[in-house]
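Enquirer: could you look at this predicted model? Sequence included:
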Amino acid sequence: MFQQAMEGLRVVENGTYLDGTFGRGGHARGVLQRLGGGGRLLLMDKDPEAIAVAEREFGADPRVSIRRGSFADLANWDAAQSGLDGVLLDLGVSSPQLDVGERGFSFGKDGPLDMRMDPDSGESAAQWLARASEQEIADVLWTHGEERMSRRIARAIVARRAQQPLERTADLAQLIAANMPRSKPARGQKEIHPATRSFQAIRIHVNRELDDLAQGLDGAHAALKAGGRLAVISFHSLEDRIVKRFIARHAKAPPADRRLPAAAPFVPTLRIIGDAQKAGAAETAANPRARSAVLRVAEKLLEAAA
């Protein structure tokens, strides 16, 4: 959704922008092409491999500053505290992370059961599955993956680890598949691997993705200048729901409750820019992952409106 994201950010020549999910730099290149000599681009990513790419490709550009870390902490970066004209967040796992089996994200490529976006921080998926209770595993699979067989899968994981640790993605994928009922996809729909939802849920939990998103949205809202744009690309309903509700909370007055004392007048601090956007047919044909992408854009209101 490159073009839609660039249009949503509405880059101004001498503005300051933050790309909180650098990945491999597709959006960063687009922003830099639109910036003049007085513009600035702040780049963040948890992944050391992404940061290495950023340093190699953009480290010599005086307009660019690079920081390894989660966008959850963007408001604490000194470079962002003078105000931002735009913040871009492209959520979820990146294609390079999925394509390398050693990172442990993919059930289709065998590798160590890791799943950490920052491999130097926190527990790996294998470490978490080795210590979490059956109830905790089931709760994560249901809450973050909406997996209907969450209890059965959790029970199977606990039984398996009592005999042998789960240390490979292929082992976990096979265990999940063996405990899922077989069903044919509806006509016209592609078959989904039985481990899809569970892998998503474990990845989200290990990386604190939803907590980071909530904190990062607050940070972006605080750092944006009046007229600055927030553009967020989500890839599943849990993320998109958080983004949609966050924007609405700052853009729309809550419903009045006559049973409560009159509240202070609602003062919006964001303006919703257009409807949620999805990738077009050409993009989804070239990049099937884009099928589930949703872009939402909001603008920080002028100080005079507050």
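Expert: That came through, no problem.
Enquirer: use CA for all of it now, contacts and neighbours both
Expert: Fine.
Enquirer: and the strands in the chain?
Expert: Applying DSSP state E to the chain gives strands spanning 16-19, 40-45, 64-68, 84-90, 224-234, 270-272, 277-278, 294-300.
Enquirer: most neighbours per residue, which of these?
Expert: Most buried of the strands of the chain, by mean neighbour count (mean count of other Cα atoms under 10 Å): strand 16-19, with a mean of 28.
Enquirer: quick revisit: just put the strands of the chain in TSV and tack on distance to Glu209.
Expert: Listed next are these as TSV, based on distance: least, Cα to Cα, whole Å:
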stretch	distance to Glu209
strand 16-19	16
strand 40-45	13
strand 64-68	16
strand 84-90	12
strand 224-234	12
strand 270-272	23
strand 277-278	22
strand 294-300	17
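Enquirer: here comes the other one, which I'd like you to weigh against the first:
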Amino acid sequence: MSKHIPVLLNEVIEALNIQPGGSFVDGTLGCAGHSKAILEKAGPEGCLIGIDRDKEILEFAKESLQEQEGSSVCVWGNYKDMKKILENEKTNQVDGILLDLGVSSFQIDTRERGFSFMQDAELDMRMNPNEGESVQDLLHRISEKELADILYEYADERRSRRIAKLIVEKRKKKAITRTSELAELAIKAYGRRGKSHPATRTFQALRIAVNNELENLHTFFQNSLSCLKPKGRLCIISYHSLEDRAVKLQFREWAKEKSCELITKKPIVPNISEVKVNNRSRSAKMRICEKL
């Protein structure tokens, strides 16, 4: 298990306004870094329900949380189904909900999961390897136009058409099954390496697509406030502009309806010290609202 550094940890604990004996949901449990700190703050009477799509990482989180005071339940599932999960756990409402969107360090660093262009592996990228189609399946199925649209809409890839064309030409000769093969096509489309790796946006867009990341977020919004007690807080950390925009617009809509109060008018971002220690936190943005 790679070393896990929870993003904006101190800011999350402050944002959730944790009181002794409080109840919380971590909808993206991961390695339980945030959850352990939440339980520590909530004390021996505190309780937490952790949800994750990744069964492998869930087992690690479960062991990690057993060392912590307070009660915890780890559920294999998708945060979009939070209301149903809470009902199954005989819980109606909680004091706070955290979502830390994006890919965990464990998933990125586990070569076999196929999330990273930095190491060769089977091209997969599913957060739940038991569900849905992999990236290689997606690349085999969709049209050149559909692929270009995904690259542009989900990652603002300015060379989306060129990359899509190269992928389609390649797959006519041989199926694209390796992360290195996909990365090489992105490099070819750019002709040279710039400040960031040419495959960065391509990998981001395809990961978002196969995991239905934006659809899951919008489904979650439909019932999320009903899962919170009055004065309960919802804290969401996002890592790319599409997610952050979706969160910002939803929070504003709720505030306009007088359903919640915006705790943050502008997103909270990591300070320079945190980014130096954990470079993967550099694009994180956290927004908070409180149910009225």
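Expert: Yes, it's here. This structure is a prediction, so every number in the text was calculated from the model and none was measured.
Enquirer: now the TM-score, please.
Expert: Once the chains are laid over each other, their TM-score by TM-score structural alignment, normalised by the length of the second structure reads 0.93; 281 aligned residues with a Cα RMSD of 1.5 Å.
Enquirer: show me what the longest helix belonging to the second structure is packed against.
Expert: As assigned by DSSP state H, the longest helix anywhere in the second structure is helix 241-256. Packing contacts for helix 241-256 of the second structure, counted by 3 or more Cα pairs under 8 Å, 6 or more residues apart in numbering; DSSP states H and E, involve helix 213-223, strand 260-262, strand 285-291.
Enquirer: in a markdown table, list those along with distance to Glu131 of the second structure.
Expert: Below are these laid out as a markdown table (distance: least, Cα to Cα, whole Å):
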| stretch | distance to Glu131 of the second structure |
| --- | --- |
| helix 213-223 | 14 |
| strand 260-262 | 34 |
| strand 285-291 | 28 |
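Enquirer: could I get the full set of helices for the second structure?
Expert: Secondary structure of the second structure (DSSP H): helices at 9-15, 33-42, 55-66, 82-88, 105-109, 135-141, 144-155, 160-173, 179-190, 200-210, 213-223, 241-256, 272-277.
Enquirer: so the last one aligns onto which residues of the first structure?
Expert: The alignment of helix 272-277 of the second structure onto the first structure (TM-score structural alignment) covers residues 281-286.
Enquirer: same question for the second one.
Expert: Following TM-score structural alignment, the aligned partner range for helix 33-42 of the second structure in the first structure is 26-35.
Enquirer: what sits up against the matching stretch?
Expert: Under the criterion Cα atoms under 8 Å, 6 or more residues apart in numbering, residues Phe2, Met6, Val11, Val12, Glu13, Asn14, Gly15, Tyr17, Asp19, Phe22, Leu41, Leu43 lie in contact with stretch 26-35 of the first structure.
Enquirer: state the distance from the aligned partner of the fourth one in the second structure to Phe220 of the second structure.
Expert: Right, the one you point to is Val12 of the first structure. Residue pairing (TM-score structural alignment): Val12 of the first structure is matched to Gln19 of the second structure. For Gln19 of the second structure, the distance to Phe220 of the second structure equals 25 Å [Cα to Cα, to the nearest Å].
Enquirer: between the two, which is the more surrounded one?
Expert: Phe220 (17 against 13; other Cα atoms under 10 Å).
Enquirer: returning to what we had before: so which of the helices and strands packed on helix 241-256 of the second structure comes closest to Leu139 of the second structure?
Expert: Counting by Cα to Cα, Leu139 of the second structure lies closest to helix 213-223 out of those; the figure is 17.6 Å.
Enquirer: flag every buried residue along the closest one.
Expert: By 16 or more other Cα atoms under 10 Å, the buried positions in helix 213-223 of the second structure come out as Leu217, His218, Phe220.
Enquirer: do stretch 154-167 of the second structure as well
Expert: In stretch 154-167 of the second structure, counting by 16+ other Cα under 10 Å, buried: 154-157, 159-167.
Enquirer: matching residues in the first structure for that stretch?
Expert: Residue span in the first structure matched to stretch 154-167 of the second structure, by TM-score structural alignment: 144-157.
Enquirer: ok, Ala173 of the first structure to Gln215 of the first structure distance?
Expert: Ala173 of the first structure sits 31 Å away from Gln215 of the first structure, going by Cα to Cα.
Enquirer: returning to that earlier point: orientation of the longest helix of the second structure relative to helix 144-155 in degrees?
Expert: Note on geometry: by axes from the mean of the first three to the mean of the last three Cα atoms, to 10 degrees, helix 241-256 of the second structure and helix 144-155 are set 60 degrees apart in direction.
Enquirer: relative to strand 228-238, how tilted is helix 241-256 of the second structure?
Expert: If you take the same axes, to 10 degrees, helix 241-256 of the second structure sits at 150 degrees to strand 228-238.
Enquirer: show me what contacts the equivalent of Lys188 of the second structure over in the first structure?
Expert: Lys188 of the second structure maps onto Ala178 of the first structure when the alignment is built from TM-score structural alignment. For Ala178 of the first structure, the contact set (Cα under 8 Å, 6+ apart) is empty.
Enquirer: quick one: Ala178 of the first structure and Arg151 of the first structure, what's the gap?
Expert: 14 Å.
Enquirer: Ala214 of the first structure is in contact with Lys244, isn't it?
Expert: No: if you go by Cα atoms under 8 Å, Ala214 of the first structure and Lys244 don't touch, sitting 11.3 Å apart.
Enquirer: name the residue most distant from the centre of the second structure?
Expert: Here the second structure reaches farthest from its C-alpha mean at Lys173, the gap being 34.3 Å by Cα atoms, centre = their mean.
Enquirer: once you drop chain neighbours, what's closest to Gly228 of the first structure?
Expert: Distance criterion Cα to Cα, 6 or more residues apart in numbering; nearest residue to Gly228 of the first structure, sequence neighbours excluded, is Asp85 at 4.1 Å.
Enquirer: show me what that neighbour aligns to in the second structure.
Expert: Superposed on the second structure with TM-score structural alignment, Asp85 of the first structure falls opposite Asp95.
Enquirer: next up, the contacts around its match.
Expert: Contacts of Asp95 of the second structure (Cα under 8 Å, 6+ apart): Gly22, Ser23, Phe24, Leu228, Lys229, Lys231, Gly232, Arg233.
Enquirer: among those, which recur in the first structure?
Expert: Retained contacts for the contacts of Asp95 of the second structure in the first structure, judged by both residues aligned by TM-score structural alignment, their matches' Cα atoms under 8 Å, are Gly22, Ser23, Phe24, Leu228, Lys229, Lys231, Gly232, Arg233.
Enquirer: touching, the second one and Val94? I think so.
Expert: Yes: counting by Cα under 8 Å, Val94 is a contact partner of Ser23 of the second structure at 5.1 Å.
Enquirer: please report the distance of Leu147 of the second structure from Ala189 of the second structure.
Expert: Distance, Leu147 of the second structure to Ala189 of the second structure, using Cα to Cα: 15 Å.
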